[in-house]
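In: sequence and computational prediction follow.
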Amino acid sequence: MIAGRYLRARRKEAFISVIASLTMVGVAIGVATLIVVMSVMNGFRAELLDKILGLNGHFTAFPIESKFTDYKDTVDAIETVEGVTYAVYFVEGQVLASGRGSSAGVSVRGMDEENLKKLSLLYNSAELGGYDNWDEVNGVAIGYRLAQTLGVTIGDQVQIINPDGAMTPFGSTPQIRSYPVNVIFNVGMVEFDSYFMYMPLEPAQDYFKLYEDVLKPGMGPLDPMASDEEIDAAYERVGQASAVEIFIQNPDAITTMRERLQAKTELRPMVLTDWQQRNETFFSALQVERVVMFTILSMIILVAAFNIISSLVMLVKDKGKDIAVLRTMGATRGAIMRIFSITGTTIGVIGTLSGLVLGLIVAANAETLRAAISNTLGIALFPPEVFFLSALPSKTDPVEVAVVVSLALGLSFLATLYPAWRAAQYDPVEALRYE
């Protein structure tokens, strides 16, 4: 009751009440800022993981020692491994893509429709066109940012240039071919929307010369005088793949899954690289940034805790006569400490709860607020060219929220101990001597 009365200021104590109110606001802002920033960074990491691992597998298996013509059997064997969701084979190469007066270096991936459907993020992201009859059409799918760069749309021709073309007496000549744009996709990540191009598997194998002609089963040695028609009839073309992307159920179970996959692929020698190896520097930087941001922003709450100390010290000075009267009426030192501890802790609790509510609301509407501020000010906040994503993601972690709230409440309580102890040391005789 007494602590509550001390929080409700009378006219002559208005200044102390203003300081307490500002301290409460400082705690609320610190808690809300921490929750919002940590939620945005969690969302940023989760969204990047979803995008990166939505098109690139948790493992990539590269063939060694022999040409990768048995890619279908290899994928079938890998998909029987416990913990594997699915696997896809593909052909990949780097080319120069040219459109209407503009060019860009791109990565071309050749995949059949069956494997494209496994990549739901890509298959469901078609904004223009579609993947119907993908294996029959001799066209390409490109990201919408790449389409803007090249100045093309559905039906336009894209010219791709591969420096490793046909061999001539004068050396290698570039291989140049044109393909119509059948699909323009938008997966929401700048790297994929501006750099990747997809085409059907067989045209990609033909373009990158990933095939070999082998004798059909049962065919004996050919007559040296055989005609070209007889030779063509005796041979069949067998395509090759560049690698296999493997998607697993638990992205963090890298060590266990690596052992299982290596045991399964021992008949076909392959080198496995996982997503943590490929993105180690990037995600390590993200983790360091999260820790640093949490530490720096925690200083806001620490500053607010010092404000609690200053406001309570002033309150103790102002209430010196009241403390002396309470002591002469029989209040113990412990009772005086509890009064001022409750007063300061109440400031911290109200500020923490207000910041919690504010932080959760802002974190849940981060993208809406970003868009509103960008439209109002006419500037691009969190441009996708810098932050990789086209929208500001947010993912609130209950554990982190609990840590932030506990930190704020703990600092608020600790901030009350010294002023409360000083109040408990008041000598009632000295305090009332001149009253």
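Out: Received, thanks. Note that the structure is a prediction, hence the values are computed from the model and not measured.
In: all contacts plus neighbour counts: C-alpha atoms, from now on.
Out: OK.
In: neighbours of residue 285, how many?
Out: 11 (other CA atoms under 10 Å).
In: dump the residue contacts of the residue nearest the centre of the chain.
Out: Closest to where the C-alpha atoms of the chain average out (CA atoms, centre = their mean) is residue 45, at 2.4 Å. By CA atoms under 8 Å, 6 or more residues apart in numbering, the residues touching residue 45 are 283, 286.
In: how far away is the nearest residue to residue 328 once chain neighbours are set aside from residue 268?
Out: Spatial nearest neighbour of residue 328, chain neighbours left out: residue 428 (6.8 Å); criterion: CA to CA, 6 or more residues apart in numbering. Separation of residue 428 from residue 268 (CA to CA, to the nearest Å): 89 Å.
In: second structure follows, compare the two:
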Amino acid sequence: ELLHQLTEGSLDELIHDMRPLPPRPAAEGEFLPPAPVPHIVIGREIANALNVSVGERIRVISPLLETTTPFGVALPKSQDFRVAGIFLSKMYELDSRYAYVPLTSARRFLELGAHDVSGLQVRVDDPDRSDTVGALAASVLSRGERKFAAVDWKAKNRTLFAALKLERVVAFVVLFLIVFVASFSIVNTLTMSVIERAKEIAILKAMGAPDVGVMKVFLVQGLVVGGVGTLLGAGVALAGAFALTRFRLPIPNDVYYIDTLPVHVGVWDIVAVVLAALVIVWDFAVWPALKGARLRPVEGLRD
């Protein structure tokens, strides 16, 4: 996966660093050969912040470890690495905080044993079940004396998903208010229709038309007006969404950290919006329909 995210450099140097170096004993009075500089792959944001490119050196400092200078001063341990590549994952948190080095170089820098690791990252077949797999792995690994913790991608990005969920709720509320306000125009249209057709309603009722029949006429009229508007709106929205998916609307990469506007068309979301709009239109059409059904023939003919 890292190979596909590389924008500059390659992983050949990292693979070369993983090979053990042959021992070379120094003869008496001979200077030891300089240790080779290990390689590192950094994110694009780190490269931009440090203003470095492939082939240049950077110094990695560990605040958890200390080293003593010849003057007896304790300083955080540091080591030079040569940039072998720059990756772009299109996630700001990864590109600004993560770097990759060979496991042997990391163990040597962090003063770990030959077989020690501080963590493992695994991928599951079903990402939606990562929390279940993580809890099961933690329970199995913690049966001994040492305790282990497992953090899945949902828990790690809980704040982001909470914000996205709140954004969806707010968007649904705004959409509901838009449909709610638009429904008043249907009420006004049906009310004016009842007033303008008062004589026709009176004649129909004088000829024996039941109140339920008159009410159905205006309910059907309200559903036709609302249904046509809803279907036209859904059609235009779908056409716009598919156009954005087809032509990839570009957006500023330095602001949103993505190149194009992502668009996802959810079938069930569209169905829910259409049904909700029709239900609201039906509810708002009831009052004008009742007003027309309750109109007395004498009042309609007199007016």
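Out: Looks like it came in fine. Just so you know, these numbers come straight off a predicted model, no measurement behind them.
In: where does the TM-score land?
Out: Superposed pair, TM-score by TM-score structural alignment, normalised by the length of the second structure: 0.81. Supporting alignment: 278 aligned residues with a CA RMSD of 2.7 Å.
In: what's the separation between the residue nearest to residue 328 of the first structure and residue 434 of the first structure?
Out: 11 Å.
In: when the two are compared, which one has more neighbours?
Out: Remark: of residue 428 of the first structure and residue 434, residue 428 carries more neighbours, 17 against 6, as counted by other CA under 10 Å.
In: re the thing from before, corresponding residue for the residue nearest to the centre of the first structure in the second structure?
Out: Per TM-score structural alignment, there is no equivalent position to residue 45 of the first structure in the second structure.
In: next: residue 123 of the first structure.
Out: Checking TM-score structural alignment: residue 123 of the first structure goes with residue 3.
In: just checking, that match touches residue 9?
Out: No - Residue 3 of the second structure is beyond contact range of residue 9, at 10.0 Å (criterion: CA atoms under 8 Å).
In: which one's more surrounded, the two?
Out: Applying other CA under 10 Å to residue 3 of the second structure and residue 9 shows that residue 9 carries more neighbours, namely 16 against 10.
In: contacting residues around the more buried one?
Out: 54, 84, 85, 86.
In: what ranges do the helices span in the stretch 101-250 of the second structure?
Out: With helices called from DSSP state H, counting those that start in this stretch, the stretch 101-250 of the second structure shows them at 103-110, 130-141, 153-156, 158-196, 198-206, 211-247.
In: distance to residue 272 of the second structure added to those, as TSV?
Out: As requested, the helices of the stretch 101-250 of the second structure are exported to TSV (distance: least, CA to CA, whole Å):
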stretch	distance to residue 272 of the second structure
helix 103-110	50
helix 130-141	29
helix 153-156	26
helix 158-196	10
helix 198-206	36
helix 211-247	11
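In: most tightly surrounded among those helices?
Out: helix 198-206 (a mean of 18; mean count of other CA atoms under 10 Å).
In: counterpart of that one in the first structure, which residues?
Out: With TM-score structural alignment as the criterion, helix 198-206 of the second structure aligns to 320-328.
In: compared with the second structure, how much does the matching stretch deviate?
Out: With mean CA distance after the TM-score superposition for the first structure, stretch 320-328 of the first structure departs from the second structure by a mean of 2.1 Å once superposed.
In: touching that stretch from outside, list them.
Out: Stretch 320-328 of the first structure has contacts (CA under 8 Å, 6+ apart) with 333, 336, 423, 426, 427, 428, 429, 431, 432.
In: which members of those occur in strands, if any?
Out: Under the assignment DSSP state E, the contacts of stretch 320-328 of the first structure contribute nothing to strands.
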